[in-house]
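Participant: Sequence below, structure please.
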Amino acid sequence: MTTDTQAPEVLRQHAEDAFAAELAALAAQDDRPRPERWRLSPWAVATYLLGGELPDGTVITPKYIGPRRVIEIAVTTLATDRALLLLGVPGTAKTWVSEHLAAAVSGDSTLLVQGTAGTPEEAVRYGWNYAQLLANGPSREALVPSPVMRAMADGKTARVEELTRIPADVQDSLITILSEKTLPVPELGTEIQAVRGFNLIATANDRDRGVNDLSSALRRRFNTVVLPLPATLDEEVDIVTRRVGQLGRSLDLPELPGGAEEIRRVVTVFRELRSGVTADGRTKVKTPSGTLSTAEAISVVTNGLALAAHFGDGVLRAGDVAGGILGAVVRDPVADQQVWREYVEGVVRERDGWKDFYRAAREHSR
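Facilitator: Down below sits the predicted model:
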């Protein structure tokens, strides 16, 4: 129960709120040139994303684990007049990176358009308060700005998630905004001109093609940065461990013994099925229809932690994650089920130290 003056705890804070202390520490010690209306310099934005230690000893936790050059190119793009398109397979942290970039650059990650097959043009341009429109006709008071329009007016960073899921005619409404930095409002005989500091980050999956591919005219307005899958097993284990720890704390889950071993096991299974070959390169395996992304591995382990904490003996074990792995792998009940059985019997059964996982996988596969 909360009082009138006490705000209820939110399940997930925006990046600028969750990492406010780090952003403030970076701003206080950031003496490098900042583009107009940026909260931090490009160097400090990259440090916020990649992590590091400041001269006063403040530790900045990494938000993205991967090639440094990828983040440097993304940040540099936002400092120019070109928009940024983060491209990659599902689960490569595109949304996570876009949110943290907006938080570090503008101090506001909430100017967001969520792309779907039903996203209307009003979500990108502007809409109307129809009560005022009918009563008084078109006016500034009746106009309802979109997140993109608000970002243009305030010199901030707007975000468009899943751009390729938006209908083509709605996508193309971005062309004038990105090329001319202007949003015409013909009903009022005026236009909104973007002020310095405005830019836009879009995300798109290159495996899940979505509803509409981008037109060549729109794609030219973006600088495309591809976010790769984690290069090594250790890198992916590190990513999963960090995110599971953050999610576990937000859900008040205890840190359980056995977590490191089971995380490595989940990531190993996902990487082998994703690549079609075992980690030692000796055995080829069939790949399922799902993406088996790092984000799905995080979900499997987090769910396993909850099972172990609430229904287990307080130790994260193979049985706590086996069911989640099965659910992630078997999307097609016929083809994927066969892929999973062959993997369990051909790879897991023969692997030293995996007998407990083999038994749990067999039990959940019945």
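
Participant: From now on I want contacts and neighbour counts done on CA atoms only, so please keep to that.
Facilitator: Will do.

Participant: Count the neighbours of the nearest residue to residue 295 once chain neighbours are set aside for me.
Facilitator: Spatial nearest neighbour of residue 295, excluding adjacent residues (C-alpha to C-alpha, 6 or more residues apart in numbering): residue 91 at 4.7 Å. Neighbours of residue 91 under the rule other C-alpha atoms under 10 Å: 20.

Participant: List the residues that contact residue 91.
Facilitator: Counting by C-alpha atoms under 8 Å, 6 or more residues apart in numbering, residue 91 makes contact with 293, 294, 295, 296.

Participant: Let's compare: structure for the following, please.
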Amino acid sequence: MTGATTRMQRPPAELRWADELSRLRADDDAPRPPGWQLSITAAKRFIVGDERAGIERKFVGDPSLIDRALVTLATSRGLLLVGEPGTAKSLLSELLAAAVSGDSTLTVQGGAATTEDQIRYGWNYALLVADGPSQRSIVPGPVMRGMRDGKLVRFEEITRCPLEVQDSILSLLSDRVLAVPELGNSGMVFAIEGFNVIATANTRDRGVNEMSAALKRRFNFETVFPIADLATELALVERQAGALLERSGVPTPPRRDVLEVLVTTFRELRTGAAANGDALERMSAVMSTAEAVSVAHAVGLRGWYLRGEAGSAADIVECLAGTAAKDDADDLARLRRYLEQQVPRKSGSAWQDLHAARLRLPG
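Facilitator: So this is what the prediction gives:
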């Protein structure tokens, strides 16, 4: 990374893994879809990794999902990634855009306040008043730029947008043309090869603003599931938390036993089932892998900056309250019952530390 990149809190994928993308492009002799930076096989290697070529694994999930996603993006249909919060849908859309277009920054962040102008185009009103409608006075949005440059556009949390805002991309996905009525024929923007849309939607939010049937028909839906295997999830949390701690100036890696306690706790509260088969009360809060990484990061920061050590299982309790009790007061009670009833049945000093720290929960 360059000096400027290393100072970024979170560089985009195409900068973070620029060397890998460069090597993949140089060695890629497979056929590429029109407008793509990489072939489908090379793009998949970038995302799922290739140890022999020194390509890091970046997404943990079903490799066949990557195949289907890439094939969809090579067609005229958009790709919609759906799943529980924290299942790395946004990361996957970023990786896909970086591999296909070499640019993951053409992004629309969906929400109640998102407007059509933020998606398609707006106006520089000073130039509009001075010169009238012109190419110079247009402020292109991510979709217009993606169509002009032949790149993928990411539409995050599309179902959080009002229905009329969602439907503003209907004609773009169908006809591949964006019209600026004020400019007449000169205002027609025709998409060039490489343009497509990757959208994401949380299953918990899909009822907020349900997509129209017409818009659904223009997307292929792919579900991103939580990581099924404990060892795989633990390795991912360890790797990502370690990288975050290093960027935060913490030279001590997270303790493996502490991370095992953390990941196991998250998995059991997420699924409502203990490792011994006992049924548990499921949390209504999101207990995802992404949240586990955030808590592991906070545990490491507490340990290092408060005591000069790696962080302990007791720190997990301090960091869990803000994760577990966000919008449901009963979640704090569920967490307390888990710490009091389930944790004592587990063996190991880290579990004992977690149980002893249960009284640190607020309330």
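
Participant: Of all the residues in stretch 210-223 of the first structure, which ones are buried?
Facilitator: Buried residues in stretch 210-223 of the first structure, defined by neighbour count with 16 or more other C-alpha atoms under 10 Å: 210, 213, 214, 218, 221, 222, 223.

Participant: same deal with stretch 27-40 of the first structure?
Facilitator: For stretch 27-40 of the first structure, the neighbour count (16+ other C-alpha under 10 Å) marks 27, 30, 34, 35, 37, 38, 39, 40 as buried.

Participant: got the residues you listed as TSV, with secondary structure and distance to residue 286 of the first structure columns?
Facilitator: Output for the buried residues of stretch 27-40 of the first structure, formatted as TSV (DSSP: H, G, I helix; E, B strand; the rest coil; distance: C-alpha to C-alpha, whole Å):
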residue	secondary structure	distance to residue 286 of the first structure
27	helix	49
30	coil	50
34	coil	50
35	coil	49
37	coil	51
38	coil	48
39	coil	48
40	coil	47
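
Participant: among the residues you listed, which two are most distant?
Facilitator: Pairwise distances across the buried residues of stretch 27-40 of the first structure peak at 14.4 Å for 30 and 37 (criterion: C-alpha to C-alpha).

Participant: Quick check: of the contacts of residue 91 of the first structure, which lies closest to residue 22 of the first structure?
Facilitator: residue 295 (24.2 Å).

Participant: Count the neighbours of that closest one for me.
Facilitator: Close neighbours of residue 295 of the first structure, defined as other C-alpha under 10 Å, add up to 16.

Participant: I'd say it and residue 92 touch.
Facilitator: Yes: applying C-alpha atoms under 8 Å as the test, residue 295 of the first structure and residue 92 come out as touching, 7.4 Å apart.

Participant: ok, the residue nearest the centre of the second structure to residue 54 of the second structure distance?
Facilitator: Geometric centre of the second structure, nearest residue: residue 90, 2.4 Å, by C-alpha atoms, centre = their mean. Per C-alpha to C-alpha, to the nearest Å, residue 90 of the second structure is found 24 Å from residue 54 of the second structure.

Participant: What about the residue nearest to residue 350 of the second structure when sequence neighbours are not counted, how many residues nearby?
Facilitator: Nearest residue to residue 350 of the second structure, sequence neighbours excluded (C-alpha to C-alpha, 6+ apart): residue 313, at 5.6 Å. Using other C-alpha under 10 Å, residue 313 of the second structure has 24 other residues around it.

Participant: what's the answer for residue 351 of the first structure, then?
Facilitator: For residue 351 of the first structure, the count of nearby residues is 12 (other C-alpha under 10 Å).

Participant: and if you look at residue 158 of the second structure?
Facilitator: Neighbour count of residue 158 of the second structure, defined by other C-alpha under 10 Å: 27.

Participant: Surely it touches residue 166?
Facilitator: Yes: using C-alpha under 8 Å, residue 158 of the second structure makes contact with residue 166 at a distance of 6.8 Å.

Participant: What's residue 324 of the first structure aligned with over in the second structure?
Facilitator: With TM-score structural alignment as the criterion, residue 324 of the first structure lines up with residue 319 in the second structure.

Participant: Can you tell me the SS state at that match?
Facilitator: Judged by DSSP: H, G, I helix; E, B strand; the rest coil, the three-state class of residue 319 of the second structure is helix.

Participant: for it, what are its contacts?
Facilitator: Counting by C-alpha under 8 Å, 6+ apart, residue 319 of the second structure touches 295, 298, 299.

Participant: Report whether the second one is found in a strand, as I expect.
Facilitator: No: the assignment for residue 298 of the second structure, made by three-state DSSP, is helix rather than a strand.

Participant: what lines up against residue 174 of the first structure once you look at the second structure?
Facilitator: Residue pairing (TM-score structural alignment): residue 174 of the first structure is matched to residue 169 of the second structure.

Participant: The residue nearest to residue 295 of the first structure matches what in the second structure?
Facilitator: Match for residue 91 of the first structure (TM-score structural alignment): residue 86.

Participant: mind listing the strands for the first structure?
Facilitator: Taking DSSP state E, the strands of the first structure run over residues 52-53, 59-60, 83-88, 112-114, 126-128, 143-145, 157-161, 182-185, 190-193, 199-205, 222-226.

Participant: The fifth one vs the second structure, average offset?
Facilitator: Read it as strand 126-128 of the first structure. Following the fit onto the second structure, the mean deviation recorded for strand 126-128 of the first structure is 0.7 Å by mean C-alpha distance after the TM-score superposition for the first structure.

Participant: What residues in the second structure pair up with that strand?
Facilitator: Counting by TM-score structural alignment, strand 126-128 of the first structure pairs with residues 121-123 of the second structure.

Participant: Counting neighbours, which bits of the matching stretch end up buried?
Facilitator: Buried positions in stretch 121-123 of the second structure, judged by neighbour count with 16+ other C-alpha under 10 Å: 121, 123.

Participant: which residue in the first structure lines up with residue 220 of the second structure?
Facilitator: In the first structure, residue 220 of the second structure lines up with residue 223, judged by TM-score structural alignment.

Participant: how far away is its match from residue 156 of the first structure?
Facilitator: 18 Å.

Participant: Equivalent analysis for residue 110 of the first structure, please.
Facilitator: Separation of residue 110 of the first structure from residue 156 of the first structure (C-alpha to C-alpha) stands at 10 Å.

Participant: And those two? Which one has more around it.
Facilitator: residue 156 (28 against 16).

Participant: ok, back up a step: can you tell me which of the buried residues of stretch 27-40 of the first structure lies closest to residue 249 of the first structure?
Facilitator: Each of these was checked against residue 249 of the first structure using C-alpha to C-alpha; the closest is residue 27, at 26.5 Å.
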